[in-house]
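A.B. asks: no FASTA, just this:
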């Protein structure tokens, strides 16, 4: 006879809501579990231990959680509510995938802070902008804080004497410098649809978080990176979608556009507007052709009609898509976790603060990948 796990049914309900499943029984688990799920929540039956482990993995909570006598205060848990500034009833609008990624990013930040403390590394305070928050001041502040001139930015189009047409070098350089100079952790999601979220930021006075959608194009992630950075500099947490047109979103878009493609410099380079010149400007600044067109319109180099016409042409012929989670496993783990986070975990392992099991748990990399990570961190990219 298969032994049952005598759980608290109220905790089964709590865990489902915690994971973001409000009424979606049909999407929860395999059919043989769905068949009994409502009975578990009603207390009419109990799951087997194997079934409980599957539910535990789905909801990302320990199995011991289901045996608690008292439910935690649910309204204290969804950090998402603070981002949206919405009523808790709207919590059900967020997908379980997004909720999981947000909680994962917060958990990695806690690990990062703990390891910095144990390594006796300084924990920097994040500095918001105290002066006038005009677009010009914010752009100037970012440029000075990062210490990267426009000429240096333009030089990133070449890596190892090759043209970086996909702008991966731009993205990796910006992430590395923002983490180093501003003390921000930058992660990427795995499994969140692009229509729900392009980027989000979580404000903390120490080590805030930027979370980019890993399904987005390289150029899309570059723009979102500076959009989210602007929110943080204003002392805000935010989730950003494709269709939001609030004053805050418009301002953050304007800062990102002006920083990446400064108007004065663009005017000096926008002599003849053609498909080839637009592509050339895209590579010059390390942004998408869409951003270039928007900047050309904002700087009065093209008319509204020409802007709309060229945008429609881009939509019709664009073939640039994210490669998602394909490719090299090791590189994908670094992409989702960030090299800086993995480097701190590696340092803690090398100093005997954590063991190989904890290294694997914190990074999702098996012990066999440690030499690869050491080469990445200490000897340059693979």
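C.D. replies: Structure received. What you see is a predicted model; the values in this text were computed from it and never measured.
A.B. asks: switch to C-alpha atoms for all contacts and neighbour counts from now on
C.D. replies: Will do.
A.B. asks: which stretches of the stretch 201-350 of the chain form helices?
C.D. replies: 218-233, 247-260, 263-269, 275-285, 289-298, 304-317, 329-337, 339-350 (DSSP state H, counting those that start in this stretch).
A.B. asks: Need the winner for burial among those helices.
C.D. replies: The highest average neighbour count among those, using mean count of other CA atoms under 10 Å, belongs to helix 218-233 at a mean of 24.
A.B. asks: That helix packs against which elements?
C.D. replies: Counting contacts by 3 or more CA pairs under 8 Å, 6 or more residues apart in numbering; DSSP states H and E, helix 218-233 is packed against helix 168-182, strand 199-202, strand 209-213, helix 247-260.
A.B. asks: hold the first one in mind and look at this next one:
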């Protein structure tokens, strides 16, 4: 006799809402769905497995009586135009859980090895000037004054500098190694998981190079603020104000890191149109036209009326470029994997496995590679570092 398990309609409804499928699409896949949503039904294990796979929900979740609370308290994610989404997608949530596991390992390892919390976390407030905060970040990361003037190496340079300062830098365009689960650039461009020992920044690698640089600088500013409490929902109205204020502040810090006021003014040519200035400045600094336009407005180099004409056109251009962007992994497998994981994290995982502090099965899970593939990944990292 086939085993059957009681599944509550509220769980199926929740699973559909957190998936990428519409109710009509799920109904087409499961003809009995209308009945399952109307009353408690006993489903076969096979039916639950198929539902779990289609909706990308863990099997066990469908057996719960109430939907789980799935809003990580230390999450702040950056979106296009800072738009807020009512609910995080399953792809975003699962990515967060993967990153939390890596962060927990890093935190516990650092504590066991006697490291102290980072002093820069929460070292500034919203009352500090963005210029001074930008200088503080650049000094801590030991960034040169020309760090972002090389378009081909600026992002890698910034990632390495951040990692060497003790900040985990991860990126991916899919959930784990699942090429069928692409991360939606319209949902998030980056997020942070704050922690005093192992702060983590995750970049959506489906984004453009310039946007990833800005996102990384933006999230670094959030780490310097250390204001995770701004994003809890205990005092919703006050937090909404603080959230908006923090976003503007971090945008200003990121802009100052990438486009320092004095340098930008020195390269700005008042004899040229602002459209030409934006084009020339984009070639000089590692920044998008959109960021430069916003920066020029902030410095009162673009008048309000002209800005209101330029800005929507640049936003549309950005969206078109992202839509055309081919973000498939491609290339060398090991280079792709190394680009996704913080290099200091990889090295520490392998070190702990060699020391017997963790099992190799744990190391395989943390790096998403096992057996010979794991060995080759470590070898490729060592070759890159030398």
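C.D. replies: Everything's here; your move. Being a predicted model, the structure only gives us computed values, none of them experimental.
A.B. asks: TM between them?
C.D. replies: Their TM-score after superposition, calculated using TM-score structural alignment, normalised by the length of the first structure, is reported as 0.74; 353 aligned residues with a CA RMSD of 4.1 Å.
A.B. asks: Please work out which residues of the first structure line up with stretch 199-213 of the second structure.
C.D. replies: Aligned by TM-score structural alignment, stretch 199-213 of the second structure falls on residues 208-222 of the first structure.
A.B. asks: how distant is that stretch from the center of its chain?
C.D. replies: How far stretch 208-222 of the first structure lies from its chain's middle: 5 Å, per CA atoms, centre = their mean, to the nearest Å.
A.B. asks: Give me the distance between the two termini of it.
C.D. replies: In stretch 208-222 of the first structure, first residue to last residue: 18 Å (CA to CA, to the nearest Å).
A.B. asks: Look up how far residue 53 of the first structure lies from the residue lying farthest from the centre of the first structure.
C.D. replies: Most distant residue from the mean C-alpha position of the first structure: residue 1, 46.1 Å away (CA atoms, centre = their mean). Distance of residue 1 of the first structure to residue 53 of the first structure, given as CA to CA: 18 Å.
A.B. asks: try residue 289 of the first structure
C.D. replies: Separation of residue 289 of the first structure from residue 53 of the first structure (CA to CA): 48 Å.
A.B. asks: Same check on residue 173 of the first structure?
C.D. replies: Applying CA to CA to residue 173 of the first structure and residue 53 of the first structure gives a distance of 41 Å.
A.B. asks: higher neighbour count, these two?
C.D. replies: residue 53 (16 against 12; other CA atoms under 10 Å).
A.B. asks: Do I have it right that the more buried one meets residue 60?
C.D. replies: No: at 10.1 Å, residue 53 of the first structure does not count as touching residue 60 under the criterion of CA atoms under 8 Å.
A.B. asks: circling back to that earlier point, could I get the helices and strands packed on helix 218-233 of the first structure in a markdown table, plus columns for distance to residue 129 of the first structure?
C.D. replies: Output for these, formatted as a markdown table (distance: least, CA to CA, whole Å):
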| stretch | distance to residue 129 of the first structure |
| --- | --- |
| helix 168-182 | 12 |
| strand 199-202 | 16 |
| strand 209-213 | 17 |
| helix 247-260 | 13 |
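A.B. asks: now for these, which one comes closest to residue 33 of the first structure?
C.D. replies: With respect to residue 33 of the first structure, and counting by CA to CA, the nearest of these is strand 209-213 at 31.1 Å.
A.B. asks: Mean deviation, the closest one versus the second structure?
C.D. replies: Average distance, strand 209-213 of the first structure versus aligned residues of the second structure after superposition (mean CA distance after the TM-score superposition for the first structure): 2.5 Å.
A.B. asks: what helices or strands is that strand leaning on?
C.D. replies: helix 96-118, strand 185-189, strand 199-202, helix 218-233.
A.B. asks: hang on, the earlier thing: nearest approach to residue 39 of the first structure belongs to which of the helices of the stretch 201-350 of the first structure?
C.D. replies: helix 329-337 (37.5 Å).
A.B. asks: what's the angle between that closest one and strand 185-189?
C.D. replies: Interaxial angle of helix 329-337 of the first structure relative to strand 185-189 (axes from the mean of the first three to the mean of the last three CA atoms, to 10 degrees): 120 degrees.
A.B. asks: chain center to helix 329-337 of the first structure: distance?
C.D. replies: The answer for helix 329-337 of the first structure is 13 Å, by CA atoms, centre = their mean.
A.B. asks: Kindly report the same for stretch 262-272 of the first structure.
C.D. replies: Using CA atoms, centre = their mean, the offset of stretch 262-272 of the first structure from its chain centre is 31 Å.
A.B. asks: Kindly report the same for stretch 218-232 of the second structure.
C.D. replies: Computed by CA atoms, centre = their mean, the chain-centroid distance of stretch 218-232 of the second structure equals 14 Å.
A.B. asks: Can you give the contact residues for that stretch?
C.D. replies: 73-76, 120-126, 133-134, 137, 190-192, 194, 199, 201, 239-240, 242-243, 246, 250-251, 253-254 (CA atoms under 8 Å, 6 or more residues apart in numbering).
A.B. asks: mind running it again at 6 Å?
C.D. replies: By CA atoms under 6 Å, 6 or more residues apart in numbering, the residues outside stretch 218-232 of the second structure that reach it are 74, 120-125, 239, 243, 250-251, 254.
A.B. asks: Repeat that for stretch 107-118 of the first structure.
C.D. replies: Outside stretch 107-118 of the first structure, no residue touches it (CA under 6 Å, 6+ apart).
A.B. asks: of the contacts of stretch 218-232 of the second structure, buried ones?
C.D. replies: With neighbours counted by 16 or more other CA atoms under 10 Å, the contacts of stretch 218-232 of the second structure contain buried members at 74, 120-122, 124, 239, 243, 250-251, 254.
A.B. asks: ok, so of the residues you listed, who is nearest residue 99 of the second structure?
C.D. replies: Using CA to CA, those come closest to residue 99 of the second structure at residue 74, 12.0 Å.
A.B. asks: give the contact list for that closest one.
C.D. replies: 193-194, 228.
A.B. asks: Those residues into a markdown table, with extra columns for neighbour count and distance to residue 209 of the second structure?
C.D. replies: Output for the contacts of residue 74 of the second structure, formatted as a markdown table (neighbours: other CA atoms under 10 Å; distance: CA to CA, whole Å):
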| residue | neighbour count | distance to residue 209 of the second structure |
| --- | --- | --- |
| 193 | 23 | 22 |
| 194 | 22 | 24 |
| 228 | 19 | 27 |
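A.B. asks: so can I have JSON lines of these showing distance to residue 166 of the second structure?
C.D. replies: Shown next, in JSON lines, are the contacts of residue 74 of the second structure (distance: CA to CA, whole Å):
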{"residue": "193", "distance to residue 166 of the second structure": "13"}
{"residue": "194", "distance to residue 166 of the second structure": "12"}
{"residue": "228", "distance to residue 166 of the second structure": "18"}
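A.B. asks: Sounds good, over and out.
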